[in-house]
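K.L.:
pasted the sequence and its predicted model underneath.
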Amino acid sequence: MNNEEIQRLGKELVDTLSLRTSPVAVHLVQENEELPVGIPRIGENTRHCQMVDSVRRKGSQFYAVLEDHMCKGGAAVMGLSEMGEKLKTGEVYYHLNHFGSMDAAKSTMEKVPRVPPHSVKAVVYSPLEKTTFKPDVILIITNPKQVMELSQALLHKEGGRVNASFAGKQSVCADGVAYPYLSGEAGVTVGCSGSRKYTEIKEDEMIISIPVDMLPGLVASAKTMFIN
């Protein structure tokens, strides 16, 4: 797919399902890869979930390096750095009373999807319908009914099931980006305490994300199923 086709598919997806905000294109720039030309650095220190939320609501396009990521846990699961020991062991969440024991916290954090550390040097973000690069993953933050419709469209041609593996931890980064990036599968997640605190993700919204190669089939099926 070239950029024009990705933009066209993005617009068709928005129009077909009347999405309230843009799907977000995300590309993990490998260490041996050049940064996309013509895309500015974000220029502020903020969280990955906030970056995604800004892109979907405001239509901004930018890239971010490790120093731009306020949430180092989010940066770590996307391969920009090593995960800190207190987060890796679950100690952070245990002391927030999210778990009844350190063992429970550690068991959960061991299952969080993580891109290999230091394999990524930047993350690029854009509204899907405006992207000037080929994304790895597309995140769609929307209401449960539309997540249902997107799931149905994903399965329309070949059937199967959509994965929904989550723990309410590192949702927009690990579940939303690392999981589909590593697995090549679509995923559904419900948000986490941080993303719901620091962004404008609403109580009635959740996240579905797909590898970009699924986009043509998803749009074709959605148009078949939901346009009368």
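P.N.:
That came through, no problem.
K.L.:
going by C-alpha atoms from here, please, whenever you check contacts or count neighbours.
P.N.:
Will do.
K.L.:
what about residue 49, which helix or strand?
P.N.:
Assigned by DSSP states H and E, residue 49 belongs to helix 48-58.
K.L.:
can you give me the buried ones in that helix?
P.N.:
48, 49, 50, 51, 52, 53, 54, 55, 56 (16 or more other Cα atoms under 10 Å).
K.L.:
state the distance from the third one to residue 37.
P.N.:
Taken as Cα to Cα, to the nearest Å, the spacing of residue 50 relative to residue 37 amounts to 23 Å.
K.L.:
so what's the residue nearest in space to the middle of the chain closest to, chain neighbours aside?
P.N.:
Centroid-nearest residue in the chain: residue 176, 3.3 Å away (criterion: Cα atoms, centre = their mean). Closest residue to residue 176 apart from its sequence neighbours, by Cα to Cα, 6 or more residues apart in numbering: residue 209 at 5.6 Å.
K.L.:
and here's the other structure:
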Amino acid sequence: MDIKQSVDMIEGYLELDRKPVGVKFLFTEEDFNNFNVAQKDRKVTYCNSVQLASKGKCMKLTKENQACPNGAAALKMKEVAPPIASGVGRHSKNIYHDVETSKSVSDEMQFLKEEPYGIAVMPLEAYDAAPDVVIVISKPYNVMRLIQGNGYFSGYTANLKTVGLQAICQDLTTYPYNTDDINISFLCPGTRLVADWKEEEIGIGIPFAKWYDVVEGVKETTNPFERDNKKKTIEKRLKERGLDTSGIKFNSNYDDGSYSGGLINLEK
């Protein structure tokens, strides 16, 4: 499997409205200059760059492009503001009931440890070489399926951490990068404003080192977890992409025969 094949496969098995996004940190000026994508010509919030990439745009960003101070801090392109680090800032806006709780949130966030010269943010399918993190923004059903795909090889998802702040930059980018583990986010009011995500959308961040296993896991868990009506649409999407459909089995699910007592209109 290569990057393009993995995107074809995941878009066959899941009904995604947005493209999976790849994020790559470029730690030297030489790496940045050699990365053959145009630098954004204006400031943009990091989360909006991810939104743009989910719709097909490719870009490089440096600290000069950063329009959100907290996003820039997560990416180590700006120092964390002292009021945020101390907890005073968010407490003063009544986000947390005391300074100690507010500070604990700042302390728990996993920001980038080494300052990059820049970042590439593009649809995953646009990469020739591996990015660092894959971000998928979608409806909860698809995030569930990606969690199940991860579980196929990795088991229980034990380290999910989120608090409804710094959702794209920390929850879905620097946390997976630092921990080599997946994470989910329900997004936050800031990114929902500036990136205009849909109310029903949430996100998952996946270290690229886990990406192929997650995709394969989604494929392998289709028969136990998907019902026949969805299997039919999956089969159709796979055929449209020229992908093999022989492994799809109808009338077979993990919970066959498990339920009793008044079930109505239970779809296979």
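P.N.:
Cool, got the structure. Keep in mind the model is a prediction, meaning the values are calculated, not measured.
K.L.:
what's the TM-score here?
P.N.:
Aligned and superposed, the two chains score 0.91 in TM-score terms (TM-score structural alignment, normalised by the length of the first structure); 223 aligned residues with a Cα RMSD of 1.7 Å.
K.L.:
ok so, going back, where does the residue nearest to residue 176 of the first structure land in three-state SS?
P.N.:
Here residue 209 of the first structure is strand, with the state taken from DSSP: H, G, I helix; E, B strand; the rest coil.
K.L.:
tell me the contacts of the counterpart of it in the second structure?
P.N.:
Mapped onto the second structure by TM-score structural alignment, residue 209 of the first structure lines up with residue 205. Residues near residue 205 of the second structure by Cα atoms under 8 Å, 6 or more residues apart in numbering: 133, 134, 135, 136, 171, 172, 173, 176, 182, 183, 184.
K.L.:
please name the residues that touch the counterpart of residue 29 of the first structure in the second structure.
P.N.:
Taking TM-score structural alignment, the alignment pairs residue 29 of the first structure with residue 26 from the second structure. Residues in contact with residue 26 of the second structure (Cα under 8 Å, 6+ apart) are 32, 116, 117, 118, 119, 120.
K.L.:
redo that, cut-off 10 Å
P.N.:
By Cα atoms under 10 Å, 6 or more residues apart in numbering, residue 26 of the second structure lies in contact with 32-35, 60-62, 115-120, 131-132.
K.L.:
and if you look at residue 188 of the first structure?
P.N.:
139-140, 147-148, 151, 162-166, 171, 175-176, 179-180, 206-210.
K.L.:
try it again with 7 Å
P.N.:
Counting by Cα atoms under 7 Å, 6 or more residues apart in numbering, residue 188 of the first structure touches 163, 164, 207, 208, 209.
K.L.:
likewise for residue 86 of the first structure?
P.N.:
So residue 86 of the first structure contacts residue 92 (Cα under 7 Å, 6+ apart).
K.L.:
what do we get in the second structure for it?
P.N.:
So residue 86 of the first structure corresponds to residue 83, using TM-score structural alignment.
K.L.:
and the helix or strand harbouring that match, how far from the first structure on average?
P.N.:
Per DSSP H and E: residue 83 of the second structure is located in helix 82-86. In the superposition against the first structure, helix 82-86 of the second structure averages 1.9 Å from its aligned positions (mean Cα distance after the TM-score superposition for the first structure).
K.L.:
how far does that helix sit from its chain's centre?
P.N.:
Relative to its chain's centre, helix 82-86 of the second structure lies at 27 Å (Cα atoms, centre = their mean, to the nearest Å).
K.L.:
just after it, pick out the following helix or strand.
P.N.:
Going down the chain from helix 82-86 of the second structure, the next helix or strand is helix 88-92, by DSSP H and E.
K.L.:
would you mind pulling up the elements that that next one packs against?
P.N.:
Helix 88-92 of the second structure sits against helix 99-108, with contacts defined as 3 or more Cα pairs under 7 Å, 6 or more residues apart in numbering; DSSP states H and E.
K.L.:
where in the first structure does the helix it packs on fall?
P.N.:
Under TM-score structural alignment, the match for helix 99-108 of the second structure is residues 102-111.
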